[in-house]
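Trainee: here is a sequence with its predicted model. Questions after.
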Amino acid sequence: MTAATDPGQAVADAHRREWALVLAATVRVARDLDLAEECVQEAYAAALSAWKGDGIPRNPAAWLTTAAKRRAMDTIRRERTLRSKLPLLVQAAEAVDEPALDEPDKQKDGEAVDPEDGVPDERLRLIFICCHPALAREAQLALTLRLVCGLPTPDVARALLVSEQTMAARITRAKKKISAARIPYRVPRPAELPDRLAVVLGVLHLLFSAGHTAPSGPTLMRTDLADRALHLARTLRELMPDEPEVRGLLALLLVTDARRATRTGAGGRLLRLEEQDRSLWDRTALAEAHELIVAGLRGGRAGRYLLQAAIASLYAEAPTYEETDWPQIVALYDRLLPLWPSPVVALNRTVPVSMTHGPEVALKQVEALEEDGRLARYQYLPAIKADLLQRLGRTEEAAIAYRQALELTDNEAERAFLTTRLTHQETGLRE
């Protein structure tokens, strides 16, 4: 990747790629999420000014981390009411060597600062901290996606299918709960990790999903988020190699990401699965995923991520879209739903159902999910409904459903795709 030469672009790139790493390192000094977030924001603002005069440092992340930590330490020193935290500050300062502002950080991305704590990545460390059992699962997911993964609050809201206002309030309550309950900013002990694993896996899955198809923005994908999720999933597997669902999640991300290069065409146009050039899929990633899936299925009862990986693998193994083993995919969904009774899973199941039993059967299932109401903010429900209606020749109803999907969609590549489909339906109505 070519380094940015414009200071403004360099700051923007560092914000997109390094926010989570800088925040995770700053929390270790600040011991307070709000203070850490404020100091990191100030560090980015200072970088914009400093880099214009002094030039872009060789390691922007190291510069930002040092600047944010120093702001946190200065704030703590100034606040007499926080004197009780000074011993922690001194302890943290002694444990971490501060890099010079104009020098690269000695720590490479992903390496452990404190190997004895057992979590060899700053960001994964903070994810485990934010996923404290004292917080509700929804709060754990929201807080981690917003702070550690750097997703904007509107995108976190879309990922969790709630309103932006609800999500902002949820994040605020989670921060207050951490402060009021005096939840420690320390890495959980090895014996505590399994209790937090389910939420951590959920965070990494949602992070990857936000990269695989960006909730908003001009491009279909945010590859920086997808790459970050893959890196953290690999790190987690190194940390917990015997956990079947860790292997399952990594397999799911690998088999899904293997199609990355073929998901868009000229001008960033979205390509559906049946349009993609399968010869360009990443065969190394697919082979690695296959090994993980086979080993997991042999190991006993499959969990939700392993079953999702097996479903994605069946899509990938088919020579063509039409030759996909649809009945087997439906069977796997029937195993997945009791483990994960999610309306999103039920909606995804309607796609292979439509190929196995016909679009009319699938449409009834989609309409039942629509009446349920839990997917009212989920743009893929009306999009799938529109496709089924189109296949049934119900053009006017399909056009209405495409309009509903457009109202819920903020990703420009998906909007362009839906607009094309809608135009096709409207043209058919006029003819």
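Mentor: Arrived safely, thanks for sending.
Trainee: use CA for all of it now, contacts and neighbours both
Mentor: Noted.
Trainee: quick one: the strands in the stretch 101-250 of the chain?
Mentor: 216-217 (DSSP state E, counting those that start in this stretch).
Trainee: what about the helices in it?
Mentor: Using DSSP state H, counting those that start in this stretch, the helices found in the stretch 101-250 of the chain span residues 122-130, 137-143, 153-159, 164-180, 193-212, 223-239, 244-257.
Trainee: elements contacting the first one?
Mentor: In terms of contacts (3 or more CA pairs under 8 Å, 6 or more residues apart in numbering; DSSP states H and E), helix 122-130 is packed against helix 7-30, helix 193-212.
Trainee: change it to 6 Å
Mentor: Contacts defined by 3 or more CA pairs under 6 Å, 6 or more residues apart in numbering; DSSP states H and E place helix 122-130 against helix 7-30.
Trainee: among the helices of the stretch 101-250 of the chain, which comes closest to residue 186?
Mentor: Closest approach to residue 186 among those is made by helix 122-130 (6.6 Å; CA to CA).
Trainee: quick revisit: could I get the helices of the stretch 101-250 of the chain as TSV with mean neighbour count?
Mentor: Listed next are these as TSV, based on neighbours: other CA atoms under 10 Å:
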stretch	mean neighbour count
helix 122-130	24
helix 137-143	23
helix 153-159	22
helix 164-180	16
helix 193-212	21
helix 223-239	20
helix 244-257	26
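Trainee: just send the ones you listed back as a markdown table, with distance to residue 312 too.
Mentor: Below are the helices of the stretch 101-250 of the chain laid out as a markdown table (distance: least, CA to CA, whole Å):
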| stretch | distance to residue 312 |
| --- | --- |
| helix 122-130 | 25 |
| helix 137-143 | 24 |
| helix 153-159 | 20 |
| helix 164-180 | 30 |
| helix 193-212 | 14 |
| helix 223-239 | 16 |
| helix 244-257 | 7 |
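Trainee: between those helices, which one is closest to residue 363.
Mentor: Nearest to residue 363, of the helices of the stretch 101-250 of the chain and by CA to CA, is helix 153-159 at 24.1 Å.
Trainee: which secondary structure elements does that closest one contact?
Mentor: In terms of contacts (3+ CA pairs under 6 Å, 6+ apart), helix 153-159 is packed against helix 164-180.
Trainee: okay, residue 384 and residue 88: tell me how far apart.
Mentor: Counting by CA to CA, to the nearest Å, the separation of residue 384 from residue 88 is 53 Å.
Trainee: more neighbours, the two?
Mentor: Counted by other CA atoms under 10 Å, residue 384 and residue 88 do not tie: residue 384 has more neighbours, with 22 against 15.
Trainee: one more structure, for comparison:
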Amino acid sequence: MTREIEDLLRAEAPQVLGALVRRFGRFDIAEDAVQEALLAATRIWPADGVPDNPRSWLIRVAYRRMVDLLRADQARRRRELDAGTAELAMARPDRAAQTRATDDSLTLLLLCCHPVLGHTSQVALTLRAVGGLTTAEIAHAYGTSEATMGTRISRAKQQLAKAGARFTLPTGADRDSRIAAVLQVLYLVFNEGYTASAGTDLTRVDLTGEAIRLTRLLHATVPDEAEVTGLLALMLLTESRRAARTDAGELIPLAQQDITQWDREMIEEGTALIDAVWNHGPAGPYRIQAAIAATHAAATKTGRTDWPQIAMLYLWLERLTPTPPVQLARVVAVAHAHGPARGLALLDDLNRHHHLDSNPLTRQREHAVRAHLLQQTGDNTGAAELFRRAAEMTGNQVEQRYLNDKADRLD
């Protein structure tokens, strides 16, 4: 399958799903029907060519499969299906759906991030329903089996059905909380793609690209939401460094990257976005992170990184979201700005209060940060030991090689 067909299918998936859900009101079954239509397209289009109206083709195939699925579900659900109406719908696809692309995509994003679902289920359902990824692709991205991920997605759809979730745009406080959930899901997808939790590659471009595409879509739908703009800016500014992060498959830390390889077009777009919304009310976490990324990107013009500014921004961010990743990032920034001794002192203080060194979710990162700081203070033996311990705790082979190589060099 060509890249053009793959991109087209991912763009059309939410619109086809929206057409089916609007007519039949059954997200759980409609999503399965759309996936089968997408799979049919991957088999047929490369050989026969893309049809003149690919959306109508997909809707027609998905409608047929929807009819079959509803008939099979009829006894359990006690629902009657008017086959004649369905055939008419297949013959004349919902033309109005073709002019409601943005609304459908936003509604689907908000539906997939319904509060009855956990974060993992929200991510998986978003990638399936709005991103157009197959269950196998999502499972591979998150290091689990296709069967396990399929079960998780099925349960998520059942939860939505039990909760009575409807294919309508929420309003008021519910809308705001749902958008916040969507932002968090897209942020999680991007982070998993930027540094994969497992596998042979440092990054997963399919996930970072999909996160950026969906965030662009959300931004186009709600352009006045400053935090949405901030998240898009953050993704672009961060992704701009991807080409410089590895060399021959080996990790290159930020301080050693060739900044001439950073994508200037992404930097300019991301910087313009964050500049445009920075003063739109109190800055939230995505705008602050985008400002940090923009400060890093400014090094392409100034030749130096303003670490004191970055340390101050991380302190601001920590007050808003005192999470372990933010706390450890502030340690790194403080060490760059004020020396490794200050960084170690801050890390020790955080461990006393938050136990980052013993938390299974943060221990690997804490060991890696401490190892770097110990190396800078001249404690090569302690640094080598921690580099090896950190390497044992990561499932990403590129990161693992980098940490073990650091330990070997110190030994």
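Mentor: That came through fine. On a predicted model such as this, the values are computed, not experimentally measured, just so you know.
Trainee: and the TM-score between them?
Mentor: Aligned and superposed, the two chains score 0.78 in TM-score terms (TM-score structural alignment, normalised by the length of structure 2); 395 aligned residues with a CA RMSD of 4.2 Å.
Trainee: the strands in the stretch 301-411 of structure 2, which residues?
Mentor: In the stretch 301-411 of structure 2, the segments counted as strands under DSSP E, counting those that start in this stretch are 395-396.
Trainee: re the thing from before, who wins for proximity to residue 49 of structure 1 among the helices of the stretch 101-250 of structure 1?
Mentor: helix 223-239 (25.2 Å).
Trainee: what does the closest one correspond to over in structure 2?
Mentor: Aligned using TM-score structural alignment, helix 223-239 of structure 1 spans residues 205-221 in structure 2.
Trainee: and the helices of the stretch 101-250 of structure 1: which comes nearest residue 370 of structure 1?
Mentor: Of the helices of the stretch 101-250 of structure 1, nearest to residue 370 of structure 1 by CA to CA is helix 153-159, at 17.3 Å.
Trainee: so how far is that closest one off the chain centroid?
Mentor: Its chain's average C-alpha position is 11 Å from that of helix 153-159 of structure 1, according to CA atoms, centre = their mean, to the nearest Å.
Trainee: next one: stretch 400-411 of structure 2
Mentor: Mean C-alpha position of stretch 400-411 of structure 2 versus that of the full chain (CA atoms, centre = their mean) differs by 30 Å.
Trainee: what comes up buried for that stretch?
Mentor: By 16 or more other CA atoms under 10 Å, the buried positions in stretch 400-411 of structure 2 come out as 400, 401, 402, 403, 404, 405, 406, 407, 410.
Trainee: now which residue in structure 1 aligns to the second one?
Mentor: In other words, residue 401 of structure 2. Aligned counterpart of residue 401 of structure 2 in structure 1: residue 416 (TM-score structural alignment).
Trainee: tell me, stretch 273-293 of structure 2 lands on which residues of structure 1?
Mentor: Aligned by TM-score structural alignment, stretch 273-293 of structure 2 corresponds to residues 292-312 of structure 1.
Trainee: how long is that stretch from one end to the other?
Mentor: Using CA to CA, one end of stretch 292-312 of structure 1 lies 13 Å from the other.
Trainee: counterpart of residue 380 of structure 2 in structure 1?
Mentor: The criterion is TM-score structural alignment: under it, residue 380 of structure 2 has residue 395 as its aligned partner in structure 1.
Trainee: and that match, what is it in contact with?
Mentor: Counting by CA atoms under 6 Å, 6 or more residues apart in numbering, residue 395 of structure 1 touches residue 425.
Trainee: what's the separation between it and residue 365 of structure 1?
Mentor: 19 Å.
Trainee: and if you look at residue 374 of structure 1?
Mentor: According to CA to CA, residue 374 of structure 1 and residue 365 of structure 1 sit 14 Å apart.
Trainee: how about residue 269 of structure 1?
Mentor: Taking CA to CA as the measure, residue 269 of structure 1 falls 30 Å from residue 365 of structure 1.
Trainee: over to residue 245 of structure 1?
Mentor: As judged by CA to CA, residue 245 of structure 1 and residue 365 of structure 1 stand 29 Å apart.
Trainee: cool, residue 401 of structure 1 as well?
Mentor: 15 Å.
Trainee: compare the two (neighbour count), which wins?
Mentor: Neighbour tally, residue 401 of structure 1 and residue 365, criterion other CA under 10 Å: the higher count belongs to residue 401, 23 against 18.
Trainee: so where does the residue sitting furthest away from the middle of structure 2 fall, helix or strand?
Mentor: Distance from the C-alpha centroid of structure 2 peaks at residue 84, with 41.4 Å (CA atoms, centre = their mean). Residue 84 of structure 2 is part of helix 83-91, with elements assigned from DSSP states H and E.
Trainee: using CSV, please lay out the buried residues of stretch 400-411 of structure 2 together with distance to residue 280 of structure 2.
Mentor: Below are those laid out as CSV (distance: CA to CA, whole Å):
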residue, distance to residue 280 of structure 2
400, 41
401, 43
402, 41
403, 41
404, 45
405, 45
406, 44
407, 46
410, 48
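Trainee: and those residues, which is closest to residue 258 of structure 2?
Mentor: Distances from residue 258 of structure 2 to these, taken by CA to CA, are shortest for residue 402, at 17.5 Å.
Trainee: what's the local residue count around the nearest residue to that closest one once chain neighbours are set aside?
Mentor: Of all residues not flanking residue 402 of structure 2 in the chain, residue 251 sits nearest, at 6.1 Å (CA to CA, 6 or more residues apart in numbering). By other CA under 10 Å, the residues close to residue 251 of structure 2 number 19.
Trainee: residue 251 of structure 2 pairs with which position in structure 1?
Mentor: Per TM-score structural alignment, residue 251 of structure 2 is aligned with residue 270.
Trainee: how close does its match get to residue 419 of structure 1?
Mentor: Separation of residue 270 of structure 1 from residue 419 of structure 1 (CA to CA): 12 Å.
Trainee: go on, residue 364 of structure 1?
Mentor: Residue 364 of structure 1 sits at a distance of 25 Å from residue 419 of structure 1 (criterion: CA to CA).
Trainee: same question for residue 317 of structure 1.
Mentor: Remark: distance between residue 317 of structure 1 and residue 419 of structure 1 (CA to CA) = 31 Å.
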